[in-house]
Structure formats: C-alpha cells, structure tokens
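Trainee: Okay, sequence plus prediction incoming.
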Amino acid sequence: MSASALPKSVDGMLELLTSRGYLAERSLATVAYLSLRMGRPLFLEGEAGVGKTEIAKVLSAALGRKLIRLQCYEGLDVASAVYEWSSAAQMIAIRLAEAAGDTDREQLSSDIFAERFLIKRPLLQALEPDVAGAPVLLIDELDRADEAFEAYLLEILSDFQVTIPEFGTIKAPQPPIVIITSNRTREIHDALKRRCLYHWVDYPEAERELAIVKSRVPDISAKLSQQVVRFVQALRDQDFYKSPGVAETIDWATALTELDARSLTPQMVGDTLGALLKYQDDIARMQGDTLQKVLKEATSD
C-alpha cells in the first residue's frame, strides 16, 4: 500500500473519498479536508451505523497510511490503550542478571525499563514514525470510555506525546491523523472537543443513500434499490428504539439481493427485518398495519 499525497482542495477530498466508495456530503468532506490541512483531530458524532468509523478506514486506504484503531469501552485504562511493561520479560532479565552475578541494582533498574520491555498499545503505536507517513488513529466510540480516560487523552491530543515515568517522554515526529467517533451516549467534555474539528454525521437524504446502496451492492436491481431506500427512509420517521443506519441499509439490500428479490413484498420484508432492525421491540412494531403502511409508501410509483 503506497502512500498518497494529501488532497489539495475540498473537491480533491470528495474525489479521494468517492474513489474508495465513501459518498460523503460536501460539509463532511470540507471538515475532513481542514482536519488534514490543519493537523487537528476530527471529532465525529452521530447515530450508530451512519459511517463515522468508515471514514477512518477510507482515509487509511486512500492515503496509504497504517490504520491504528482504539476501540473504547467502560473501564479502558492506560495499560490497554497506551502502554504497559512486560513484567514476565522483566522478571526473566532480573533472574538472568542475578545468575550472572550482576548486582548493580541501579544499572539493573535502568535495564529492565528499556524499550524492549515496553508493550506499545494503540495510542503509543500511533506516535511512532512510519515510512508511509503518520498513521490514521481511530479512537472509536469515545463516549463508551470513562471520563478519567477522556481526560488522559488531552496530553496526547494537545502535544501528541506520552510521558512514561520510568522511560521518559515519547513525542510523535509527525502527528497522526486522528479520527474520534462518538454515538453520544454521553456528552464529551469541552476541553477535548476544543482540540478537534467537529462534525455531526446525520442519516443521508434519499438520493445519496440510493447512490450508496448502488455503489456498495452493485448487483441490486434499480427497482429494488429504490424501494429499499424509500422503506428505510420511512422507517426513520417511526418511533423506534434504534433506527437503521446506512450500514443496516446496505446489509438489508445485500440480504435481499442474495435472496434474488426483485421487489419488496410483505413476506420478504417480514422474513428479512432482522438485517435491518436489531431490537425485538422494534421488529414487533413493524407488523400489521404499520408494515403495510410503510411498504405501500416504499413501493408506490
């Protein structure tokens, strides 16, 4: 995977994203372009499945940069996200030194905290130099992590460096391209947001979603693709626990194509709703009159 130059305009960013099948709206392409040019992290919020994570993957592939992903979760700590010491390897080194009669404790203390004993986790890996250029660092679903970890990110996002008490400060020779995503299950503190450029990734309008479906599911018929998009767009007007995102639209369109469907029918929709809706309560709501109403709206010419 060879490295590519950064786009030189918003149009260039649109072309770069489109070349990898990511059909972005111009406002997203603009903020992504500015993020690259200004060297600022890009903070993306929006519902699950609207393409926030995908943009990091697309940038990595299109620019020929390594993708380093940190998946956030409750309880995420420094040892899992940044670094830890290999205590087993350190213990072996101590035993070998003792067996060799090396009793210089100060030297031994220095030796066991050498870089070869350092286990580098995603955030530290993202600060390392790379011949292909600075990597793309994806900090995914930051809202799932604890606030204490969010605060720890401030040093990294401010100076792109990590301080390890036993080792010293490691600073990136070139800042990574940082994409942070959040499903907004909780608010992210202003201190972190101020260090980023922000964009809310919304559900796409029908025309763009249709283009996405045709791009990602090339074998789908024109009639079925239009019906799928109309159906999903209508579903998002319903009072569901979780409305389907673009990812679910693509999954459903793929499933229908695998079943050789040519148009939506009540039977076909009922049999495949599990590809589109992921909560039983939502599926239960899509029965009877509600299903007939949405299906009629989707299939009417």
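Mentor: Here it is on my side, so go on. Numbers count the residues shown, from 1 in each chain.
Trainee: CA only for contacts and neighbour counts going forward, please
Mentor: Fine.
Trainee: Could you count how many residues lie near the nearest residue to Ala93 once chain neighbours are set aside?
Mentor: Distance criterion C-alpha to C-alpha, 6 or more residues apart in numbering; nearest residue to Ala93, sequence neighbours excluded, is Ile112 at 7.0 Å. Per other C-alpha atoms under 10 Å, the neighbour tally for Ile112 reads 21.
Trainee: Make sure Ile112 is actually in contact with Gln90.
Mentor: Yes: using C-alpha atoms under 8 Å, Ile112 makes contact with Gln90 at a distance of 5.5 Å.
Trainee: Second structure for comparison follows:
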Amino acid sequence: MPKAAKPARDPHQLPASIDETLTLLTGADYVADRSLATVLYLALKMGRPLFLEGEAGVGKTEIAKVLAASLGRRLIRLQCYEGLDISSAVYEWNYAAQMMAIRLAEAAGETDRARLEGDVFSERYLVKRPLLQALEPAAEGPPVLLIDELDRTDEAFEAFLLEVLSDFQITIPELGTIKAEHPPIVIVTSNRTREIHDALKRRCLYHWVGYPDAERELKIVRTKVPQAPAKLSREIVAFVQHLRKQDLFKQPGVAETLDWASALSELDAVALDPRIVNDTLGVLLKYQDDIEKTGGAATEQLLADMRSEQRV
C-alpha cells in the first residue's frame, strides 16, 4: 500500500521545531547558523520579542523581512531615529479633519459639545502609526513588527516601549486602552551605538548577530550573487575576512561583501588583482581613512597574505 503523502505545511503556521525554522530561513535564501534558528524558534514559540544586536550590515533587519515573507505575514517597520516620538511611532489625531468637522458642526448649529467632542475624537480621525497598526488583527495572522535600530532613539521613547512589549497594549487617553488580540511577532534590532536599558532587554530573547565565518559567508555570496564566478567568490570572501582583522573605522559587513561581489561581476572580473581591488574599494569601504589605509601597497600585501593562507 503506497505511503500517504505528507500534508503540505500551512505557510502562515509557525515552524514546529528548530530544524523547521532553519528550513524556513534557508528557503528564503537566508543563510543562518543553528544558534540563530534556535533563538528565533524559541521567540516564536514563547511569544517573546527577539532582540538582535550586532554591527550594521550583518543581516539583522533581513531576518524580519524573511520571516514576514516566509510566513505570509504583513511586515510593519518602525525605523527609529533621534527624536522619534509617539505621534510618529504610535498615533496622532488628524487635526485638519477635526477642525473641519468642528466648523461644519458649528455652521449646522450643533450645540451639544459632549457629542461633538466624542465625534471628533473617534477612530475615524485617528492616524495609526506602526506600533498601533501592529496591534490590529489580520486574517493571515499577527504581523511581524520590526523595530529597527532602537539604539538611535532616546531613553524616553525606549521607556514608552515597555508597555507595548510587556502587555502589547497602547493607551490613548481619548479612546482608552487598545490591546492586541494576538500579539505581533516582534523583532528589535540595535547597532549598539548606545546600550539599551536592561528593563527592555528583559522582555526579549537576545541574540548577537556577528560577522559570519568564511564558510558561511561564502554560502551567502553563492546564494545571493550566483552569477559571480566560483574562484572570484572564494577570493572575495577570503579578502573580506582578512580585511576585518585590520584596524578600520568601520569593518565591511555582509551587505558590503554582497555589493562588492555584484560590482565585480558587473565588471566581468574572474579573480582579484591589486588594480581592480583599488578601483572598487569604495563599494566595500565607506570611509576615506579606511580606503587610504587599505589601498595601494596594503592591498597587495592583503592579497599576498590571502593567497598564502589559501595555499596552506
């Protein structure tokens, strides 16, 4: 008797194991190690926010994008910046529409001030920002809320987030408390330009996203830039790995490695040489001091060290 086919997995269903989580990430071309898949699985299983910390360009934001796309959930992104406040992150009232409604009511002879106030402070005039949007129900399941680069905000806004991440609710004085029926999947990222307060970290599971080792970075390059010749991909990864050992103001992240691989492929390069490295360092490094420190004779030495190590 033929074996019954295994039922297809519901794309909106959360992964049931660490291996399924790893498969979900791999299926979306995100090359993750098992430790990341483990903490992501636990965050989904326990309904806890996941706090991802690491240098810029190592793939923290991409995890939220991949998760939303793989699960078929809406991605709601709150891009943090200095001076971010409640009106930009949570909600604000449509004051122009409210004033128009008040003037029309007055012109029509409306005298019931309590009724008028109730009308203009109704949900009709509420402008919902990312945090409030994330609490709304959705047919496909709770959205993925990405709070990106939290370290760019100030401590006052970080303190406000405690209510959202603790109880997944927001209090609007004119309307009351709005609570999520099903909490969103929350990914918080930080580039560690400042320390995030322990009170917020305690509400999250934590994972440090570091630079990948050579083997995993090569897999990433081959996955994301498949048009790059095999030899070129190996040399790009080896060069970047050596470059990260140098005393630079900003080491190149995985994003820069991929950009460089794409750029060199566009130039039909098949291997690295001092000329093409020096000509394209601006793709890989984003500070002039780093480019000056790495260019010229330093490039030749890095290439020589890289090839010497490859021969061993």
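Mentor: Perfect, thanks for sending it. Note that this is a predicted model, so its numbers are computed, not measured.
Trainee: circling back to that earlier point, from Ala56 of the second structure, how far off is the aligned partner of the residue nearest to Ala93 of the first structure in the second structure?
Mentor: Pairing criterion TM-score structural alignment: the partner of Ile112 of the first structure within the second structure is identified as Val120. Going from Val120 of the second structure to Ala56 of the second structure by C-alpha to C-alpha, to the nearest Å gives 43 Å.
Trainee: same check, this time on Thr153 of the second structure
Mentor: Using C-alpha to C-alpha, Thr153 of the second structure is found at 16 Å from Ala56 of the second structure.
Trainee: So between the two, which is more surrounded?
Mentor: Between Thr153 of the second structure and Ala56, counted using other C-alpha under 10 Å, Ala56 has the larger neighbour count: 22 against 18.
Trainee: Return the residues in contact with the more buried one.
Mentor: Residues counted as contacts of Ala56 of the second structure (C-alpha atoms under 8 Å, 6 or more residues apart in numbering) are 191, 253.
Trainee: cool, the one 10 residues further on as well?
Mentor: Residues counted as contacts of Val66 of the second structure (C-alpha under 8 Å, 6+ apart) are 25, 28, 30.
Trainee: counterpart of the second one in the first structure?
Mentor: In the first structure, the position corresponding to Ala28 of the second structure is occupied by Arg20, as judged by TM-score structural alignment.
Trainee: Now that match: closest residue in space that isn't a chain neighbour?
Mentor: The shortest distance from Arg20 of the first structure to any non-neighbouring residue, by C-alpha to C-alpha, 6+ apart, is to Val58 (6.3 Å).
Trainee: State the distance from the one you found to Leu67 of the first structure.
Mentor: Val58 of the first structure is 10 Å from Leu67 of the first structure, by C-alpha to C-alpha.
Trainee: Ala61 of the first structure too?
Mentor: Ala61 of the first structure is 8 Å from Leu67 of the first structure, where distance means C-alpha to C-alpha.
Trainee: and what of Glu205 of the first structure?
Mentor: From Glu205 of the first structure to Leu67 of the first structure the distance is 29 Å (C-alpha to C-alpha).
Trainee: more crowded one of the two?
Mentor: Ranked by neighbour count (other C-alpha under 10 Å), Glu205 of the first structure and Leu67 place Leu67 first, with 21 against 11.
Trainee: tell me which element the residue positioned nearest the centre of the first structure falls in.
Mentor: Geometric centre of the first structure, nearest residue: Thr53, 2.3 Å, by C-alpha atoms, centre = their mean. Assigned by DSSP states H and E, Thr53 of the first structure falls within helix 52-63.
Trainee: Am I right that Thr40 of the second structure is in contact with Leu50?
Mentor: Actually, residue 40 of the second structure is Leu. It isn't Thr. Yes: in this structure, Leu40 of the second structure is within contact of Leu50 by C-alpha under 8 Å, at 7.1 Å.
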